[in-house]
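[1] Sequence and predicted structure below; questions after.
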Amino acid sequence: MDTNLNAYAVGHLHEVAMGPQIVEYLERIDATLAPYGGRFLVHGARAEVREGNWAGDLIIIGFPDLARARAWYDSPEYQAIIPLRADNSRGDILIVDGCGADHAATDVLA
């Protein structure tokens, strides 16, 4: 586990119409991540389903903290390319705070 990454942008894309706009989005997204310390942790890998049903692609981008994850998503640079993805795919996009290295499952009971 990379302890320098404590917040995540998570995308579950159910459908993607691969074409020039998605290609442009992919060509431009890395430059939007760099100023915020973001990096891909999962991108394009096929899930090995062990329980339940899964369709689509999972993308996880790690950030040093929640503030930088939010700042990246809200940045003019990223906002400018969102339509390239959103107009050509269907899915869910989340920003979530991570938990510390000492987190135990029972911590959520408090």
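    Sure, I can see it. Numbering: from 1, shown residues only.

[2] Every contact and neighbour count from this point should use C-alpha atoms.
    OK.

[3] tell me which element the nearest residue to H43 once chain neighbours are set aside falls in.
    By the measure of C-alpha to C-alpha, 6 or more residues apart in numbering, the closest residue to H43 outside its immediate chain neighbours is I59, 4.7 Å from it. Take DSSP states H and E as the rule and I59 turns out to sit in strand 57-63.

[4] here's the one I want to compare it with:
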Amino acid sequence: MTAYAIAHLRPTDGPVPEEVFVYMERIQETFAPYGGEFLVHGTTAEVREGEWPGALVMIGFPGMPEARAWYDSPSYQALLPLRTAHIPGDLILVDGVPPNYDAAKTAARYRAAERYRAAERH
């Protein structure tokens, strides 16, 4: 099942430090050995609900083991401070959904679980 590294980065005002450019130039080489590829990078988000200050970066991996291995790798950990020292943000690793995923079936499971919890409370 595909996994994703999703970052919400909030650049600060002022000139972009050289370290950020070095990070951008070198990040792809850190995730390529783990089957990672950019899915979203350097585009403008069209905000339809709420607020979204900053930028979105999304990298796809073959699975969660590869995503974790990339994030924990010495090559990425050595590079990471070049960004985190200058650009605040959040990064999560998350599993995608399996092929033929059906949200209605998930809702039915959640509904059944909620009914069970409600019956236990009474």
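    Sure thing, it's come through. Everything numeric here is computed off the predicted structure, so don't read it as measured data.

[5] In structure 1, spot the helix with the most residues.
    helix 20-33 (DSSP state H).

[6] what's the angle from that helix to strand 57-63?
    Taking axes from the mean of the first three to the mean of the last three C-alpha atoms, to 10 degrees, helix 20-33 of structure 1 and strand 57-63 form an angle of 20 degrees between their directions.

[7] so where is the helix or strand following helix 20-33 of structure 1 in structure 2?
    On the C-terminal side of helix 20-33 of structure 1, the closest following helix or strand by DSSP H and E is strand 39-43. Aligned using TM-score structural alignment, strand 39-43 of structure 1 spans residues 37-41 in structure 2.

[8] Check which residues of the matching stretch are buried.
    Within stretch 37-41 of structure 2, the residues that count as buried by 16 or more other C-alpha atoms under 10 Å are V40.

[9] go on, stretch 25-36 of structure 2?
    Quick answer for stretch 25-36 of structure 2 (16+ other C-alpha under 10 Å): T30, F31, Y34, G36.

[10] List of residues touching it?
    Residues external to stretch 25-36 of structure 2 that are found in contact with it (C-alpha atoms under 8 Å, 6 or more residues apart in numbering): E37, I59, G60, F61, P62, E66, A67, A69, W70, S75, Y76, L79.

[11] of those, buried ones?
    Buried by 16+ other C-alpha under 10 Å: I59, G60, F61, P62, E66, A67, W70, Y76, L79, out of the contacts of stretch 25-36 of structure 2.

[12] For the equivalent of the fifth one over in structure 1, which non-adjacent residue is closest in space?
    With the correspondence set by TM-score structural alignment, E66 of structure 2 lines up against R68 in structure 1. Ranked by C-alpha to C-alpha, 6+ apart and with sequence neighbours excluded, the top spatial neighbour of R68 of structure 1 is Y36, at 5.5 Å.

[13] for I82 of structure 1, same thing?
    Y25 (7.7 Å).

[14] okay, how far is it across stretch 48-60 of structure 1, tip to tip?
    16 Å (C-alpha to C-alpha, to the nearest Å).
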